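Visitor: can you look at this prediction? I've put the sequence above it.
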Amino acid sequence: MELAYKLDSYGKPAWIALTVLGFMAWWPLGLAILAFTIGSGRMFCGSRRGFGRWNGEGIEAFRNAFGGRRGFSSSGNSAFDEYREDTLRRLEEEQKEFKGFLDRLRQAKDKAEFDQFMADRRNRPAPTPPTDGAN
């Protein structure tokens, strides 16, 4: 792991160079290095807990990597910049509301399935006692 710390001190270009050299030496080695760099989050494609881009973590890392919260520089037109910020803020609010709606929908579905299970269980006929085989 000392090699990893050394390469981290040089940054992402060192990891890219190591990956290319790995592919040149032996393609499975290059593939292993590539998988390690992506899986460990060194290439902004994942996080240390797995692939965080599905949770929005990757989007935040992308935004932060490209200069600020939004990642956009000024276009020179203040009216457009204001419109863009307002639109992005509105879309983020709608996204949060939609996620909340999906959570409530999942909870309602789970509750309905559980209620159906309990109703089926209550309405199940009582088991009959075993009879003796002496006929």
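Guide: Thanks, I have it.
Visitor: from here on, just use CA atoms for contacts and neighbour counts.
Guide: OK.
Visitor: would you tell me what the next helix or strand after whichever helix or strand Asp8 is part of is?
Guide: In this assignment (DSSP states H and E), Asp8 forms part of helix 2-10. Using DSSP H and E, the helix or strand that follows helix 2-10 in sequence is helix 12-25.
Visitor: how far off centre is the next helix or strand after that following helix?
Guide: As assigned by DSSP H and E, the chain's next helix or strand after helix 12-25 is helix 27-39. Distance of helix 27-39 from the chain centroid (CA atoms, centre = their mean, to the nearest Å) equals 21 Å.
Visitor: buried ones in helix 27-39?
Guide: Residues of helix 27-39 classed as buried by neighbour count (16 or more other CA atoms under 10 Å): 29-30, 33-34, 37-39.
Visitor: looking at these, which is nearest Ala65?
Guide: Ile38 (15.9 Å; CA to CA).
Visitor: surely that closest one touches Phe44?
Guide: Yes: at 7.3 Å, Ile38 counts as touching Phe44 under the criterion of CA atoms under 8 Å.
Visitor: which residues are contacting the helix holding Asp8?
Guide: 14-15 (CA atoms under 8 Å, 6 or more residues apart in numbering).
Visitor: the structure to be compared is supplied as follows:
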Amino acid sequence: MTTAQAANPSWFARTEAWLDDRGKGAWIAVMVLGFIFFWPVGLALLAYMIWSKRMFSKGCRHSRRAQYHGFRAAMKPSGNTAFDAYKADTLRRLEEEQDAFEAFLQRLREAKDKQEFDAFMEDRSRAAKATNGDESLPENATPA
């Protein structure tokens, strides 16, 4: 997970965290409203609540919110300067590798686009030559 993803979670993650903050009652209320307005939504929420163990747990506050908290905690200094230096160096190296890989993918996409464009232009010029060859004959003449 990148820093941008952790800082800006999706609408689903934000909604899930909002419902978790309000507890199991909020989940049940949303599920009942889902059944009232469109029953497949209520059924999907019930299945999700059972699958994610929100239905039978004491509280809902242990889900993704704890994961985001764990990510933030991992970015704090540990107090051990050698480990913090190693962690910073490793994160920097991983970011450089990610940037290099993204640049490689961009070059790969550009090469593929250029190849497709060159093939299109070649087909177009081939079709133009074929059309020009047919138009150079008089209308009443037949090719030999």
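Guide: Ah, there it is. All of these numbers come straight from a predicted model, not from anything done at the bench.
Visitor: contacts only, for Arg121 of structure 1.
Guide: By CA under 8 Å, 6+ apart, the contact list for Arg121 of structure 1 is empty.
Visitor: what does it align to in structure 2?
Guide: Alignment note: Arg121 of structure 1 maps to Arg124 in structure 2; criterion TM-score structural alignment.
Visitor: and what of Phe98 of structure 1?
Guide: So Phe98 of structure 1 corresponds to Phe101, using TM-score structural alignment.
Visitor: what about the helix ranked longest in structure 2, distance to the chain center?
Guide: The longest helix of structure 2 (DSSP state H) is helix 81-135. Taking CA atoms, centre = their mean, one finds the center of helix 81-135 of structure 2 at 19 Å from the center of the full chain.
Visitor: again with stretch 66-85 of structure 2
Guide: 25 Å.
Visitor: likewise for stretch 62-77 of structure 1?
Guide: Taking the mean of its C-alpha atoms, stretch 62-77 of structure 1 sits 22 Å from the chain's own mean (CA atoms, centre = their mean).
Visitor: one step back: out of the buried residues of helix 27-39 of structure 1, who's nearest Asn77 of structure 1?
Guide: Nearest to Asn77 of structure 1 among the buried residues of helix 27-39 of structure 1: Ile38, at 37.5 Å, using CA to CA.
Visitor: the buried residues of helix 27-39 of structure 1: which two are farthest apart?
Guide: Maximum distance among the buried residues of helix 27-39 of structure 1 (CA to CA): 15.2 Å, for Leu29 and Gly39.
Visitor: now which residue in structure 2 aligns to Asn77 of structure 1?
Guide: So Asn77 of structure 1 corresponds to Asn80, using TM-score structural alignment.
Visitor: how many residues are close by its match?
Guide: 8 (other CA atoms under 10 Å).
Visitor: show me what contacts it?
Guide: The contact partners of Asn80 of structure 2, by CA under 8 Å, 6+ apart, come to none.
Visitor: state the distance from it to Gly70 of structure 2.
Guide: Distance of Asn80 of structure 2 to Gly70 of structure 2, given as CA to CA, to the nearest Å: 18 Å.
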